[in-house]
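Novice: Sequence and predicted structure are below.
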Amino acid sequence: MPRFAANLSFLFKEYPLLERFAEAKACGFTAVEVLFPYDEPASEVAQRMADLGLDMVLINVPPPNYTGGQRGFAAVPELEERFRRDFKRALRYAQFLGAQHMHIMAGKAKGEAAHETYTRNLAWAAKEAPELSLTIEPINGQDMPGYFLDDFDLAVEVLDAVNAPNLGLQFDAYHAQIITGDALAAWTRYAPYVRHIQIAGAPERHEPVQGLIDYPEFFRRVDESGYTGWISAEYMPKARTKDGLDWFNDFRAR
């Protein structure tokens, strides 16, 4: 049976971030992820989670957030120094929160120099944080034009090249559907590399109940694969978050 976490950067946005933890707990979630929590003191976030008995599944690198900034630097040749500086800051934050995974964003870049920079930075990061699970995530070019890691085969190529035990694939079924046209087939092919899953309906990225992805079948295949990690709900609710949680409540009832 899947274990679901709430992505608080997408869900419960009716509330300020620090209030979303309690809302997620009240709805039955026992784990959360926050893409960019850096605007809040780590001590305050950690206290909220401790008070509510929540686990932090994942945060993103780099800090602070998307607002007015680039979506990662790991593959950008001229920003290698900044990537490493920001990674160290994010690592301290992740360790304080007890995050299980840290997603390293590649940024906008193309070409051989970007590929070499990306591979080199990931190898460095894996050695810098040997006790933490690090992930890379293919993101579709419609949502993020110019993003370096926009293909699953490229992700596997990079993972094989780095060959670090603490670096794996973050499988977002929504992005997999947009990139490959068949999220279920993509799961079957790339599951051995996966250490974290995210879900949303496709193509509109709403609740995982309608659209192009057969989620009951997807969850069945995930269970059959032996995956035991979290599946994070990372979608844009059509209305208030609570009003669209029937899919989650149905699984809890089982």
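Specialist: It's in.

Novice: Please make it C-alpha for all contacts and neighbour counts, starting now.
Specialist: Will do.

Novice: On the three-state scheme, Ile59 is what?
Specialist: Using DSSP: H, G, I helix; E, B strand; the rest coil, the structure places Ile59 in strand.

Novice: no wait, Ser232
Specialist: Going by three-state DSSP: Ser232 is strand.

Novice: Can you identify each of the strands in the stretch 151-254 of the chain by residue range?
Specialist: Ranges of strands in the stretch 151-254 of the chain, per DSSP state E, counting those that start in this stretch, are 167-172, 194-199, 230-233.

Novice: Can you give me the end-to-end span of stretch 174-193?
Specialist: End-to-end distance of stretch 174-193 (Cα to Cα, to the nearest Å): 17 Å.

Novice: take a look at this one as well, against the first:
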Amino acid sequence: MDASSKLLVGNWKMYGLRAALSEIDIIKGACPTLPADVAVAIAVPFTLLAAAAELTAGSGILIGAQDCHAATEGAYTGDVSAEQIADSGACFTIVGHSERRAGHGETSLEVAAKLAAAQRAGLLPILCVGETRQEREAGSTLDVIGEQLAESLPKDVDVERLVIAYEPVWCIGASTVPSAGDIQAVQRFIRAQLVDWFGQRGAFVKLLYGGSANADNAGWICALDDVDGLLFARASLTAQSFLATARAASAL
């Protein structure tokens, strides 16, 4: 993945049986026709990790998971370690998604442990941060983002192997996205925090936007400063919508 490329990450959430691998196969076949500055990644359910990784081997498509456990191994029924994810052939994992934070009660400190585990296993972590509608209306967006960043990044984080996705919680699954100014304000804030903490290394961390991103808005969102790609769900479930979004993201 080139440092200047737009990273388009599809998050399949809890969708997709083996038959859905045909969508990934279509995306793989179309990858040579995509703009050169677009990198494609798909976070599939655990059940599809190995098959998807095998299907896309050598194609340039990155296959990853949507979560991981912080421990290497142990008596954690139903959980999957970062090492097991890497062993499946995957190369990245999402950590700290708002649906995990809200639905599973994950704290930022727990997210930091998962992020450290991902890097320990050689995976690229995609850290999600974002505010709720109530927090936005209270004017505390940047405070919330700043606190999530500070607590979700382990002290020994390898900032050169890190992606951060800003996903305003109130936009996920909705039909609207924030204004260009609102998105840019948060992305610039995240960038400034990273540079403050990590020096110039922080200037090269890929920053994604997520939250109802699709082919209709990918172009103008990805044209914004400090937006290096997208994390998108609904529009990633079919090859047709995924590829349309990927092409739109590069049509600047």
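Specialist: Structure received. These numbers come from a predicted model, not from an experiment.

Novice: before we move on, the earlier item: now the strands of the stretch 151-254 of the first structure in JSON lines, with distance to Phe218 of the first structure and mean neighbour count?
Specialist: Output for the strands of the stretch 151-254 of the first structure, formatted as JSON lines (distance: least, Cα to Cα, whole Å; neighbours: other Cα atoms under 10 Å):
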{"stretch": "strand 167-172", "distance to Phe218 of the first structure": "12", "mean neighbour count": "25"}
{"stretch": "strand 194-199", "distance to Phe218 of the first structure": "10", "mean neighbour count": "22"}
{"stretch": "strand 230-233", "distance to Phe218 of the first structure": "11", "mean neighbour count": "23"}
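
Novice: For Met49 of the first structure, which of these is the nearest?
Specialist: strand 230-233 (16.5 Å; Cα to Cα).

Novice: still on that earlier bit, JSON lines for the strands of the stretch 151-254 of the first structure, including distance to Glu81 of the first structure?
Specialist: What follows is those, written out as JSON lines (distance: least, Cα to Cα, whole Å):
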{"stretch": "strand 167-172", "distance to Glu81 of the first structure": "20"}
{"stretch": "strand 194-199", "distance to Glu81 of the first structure": "27"}
{"stretch": "strand 230-233", "distance to Glu81 of the first structure": "31"}
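
Novice: Tell me which of these sits nearest to Asn60 of the first structure.
Specialist: Of the strands of the stretch 151-254 of the first structure, nearest to Asn60 of the first structure by Cα to Cα is strand 167-172, at 11.5 Å.

Novice: How about the contacts made by Leu167 of the first structure?
Specialist: Applying Cα atoms under 8 Å, 6 or more residues apart in numbering, we find Leu167 of the first structure in contact with Ala126, Ser133, Leu134, Thr135, Ile136, Leu159.

Novice: so which of those residues is the most crowded?
Specialist: Top of the contacts of Leu167 of the first structure by neighbour number is Leu134, holding 27 neighbours under the definition other Cα atoms under 10 Å.

Novice: Just name whatever secondary elements whatever helix or strand it lives in is in contact with.
Specialist: Secondary structure assignment for Leu134 of the first structure, by DSSP states H and E: strand 133-136. Packing partners of strand 133-136 of the first structure (3 or more Cα pairs under 8 Å, 6 or more residues apart in numbering; DSSP states H and E): strand 101-104, strand 167-172.

Novice: Superpose on the second structure and give me the mean offset of that strand.
Specialist: After superposition onto the second structure, strand 133-136 of the first structure sits on average 2.9 Å from its aligned residues (mean Cα distance after the TM-score superposition for the first structure).

Novice: what's the offset of that strand from the middle of its chain?
Specialist: Computed by Cα atoms, centre = their mean, to the nearest Å, the chain-centroid distance of strand 133-136 of the first structure equals 9 Å.

Novice: what do you get for stretch 150-159 of the first structure?
Specialist: 16 Å.

Novice: Could you check how many residues crowd around the equivalent of Asp153 of the first structure over in the second structure?
Specialist: Correspondence of Asp153 of the first structure to the second structure, assessed by TM-score structural alignment: Gly146. Counted with other Cα under 10 Å, residues neighbouring Gly146 of the second structure total 18.

Novice: Once you drop chain neighbours, what's closest to the aligned residue in the first structure for Ala20 of the second structure?
Specialist: Using TM-score structural alignment, the partner of Ala20 of the second structure in the first structure is Leu17. Once flanking residues are discounted, Leu17 of the first structure sits nearest to Leu8: 7.2 Å by Cα to Cα, 6 or more residues apart in numbering.

Novice: and if you look at Ile24 of the second structure?
Specialist: Per Cα to Cα, 6+ apart, closest to Ile24 of the second structure is Ala239, 6.7 Å.

Novice: before we move on, back to that, which stretch among the strands of the stretch 151-254 of the first structure comes nearest Phe21 of the first structure?
Specialist: That would be, of the strands of the stretch 151-254 of the first structure and by Cα to Cα, strand 230-233, which comes in at 14.1 Å.

Novice: Just list what that closest one packs against, helices and strands only.
Specialist: Against strand 230-233 of the first structure (3+ Cα pairs under 8 Å, 6+ apart) you get strand 3-7, strand 194-199.

Novice: Tell me which helix or strand Ala114 of the first structure sits in.
Specialist: With DSSP H and E as criterion, Ala114 of the first structure is part of helix 112-128.

Novice: and that helix with strand 167-172, angle?
Specialist: 110 degrees (axes from the mean of the first three to the mean of the last three Cα atoms, to 10 degrees).

Novice: Perfect, that will be all.
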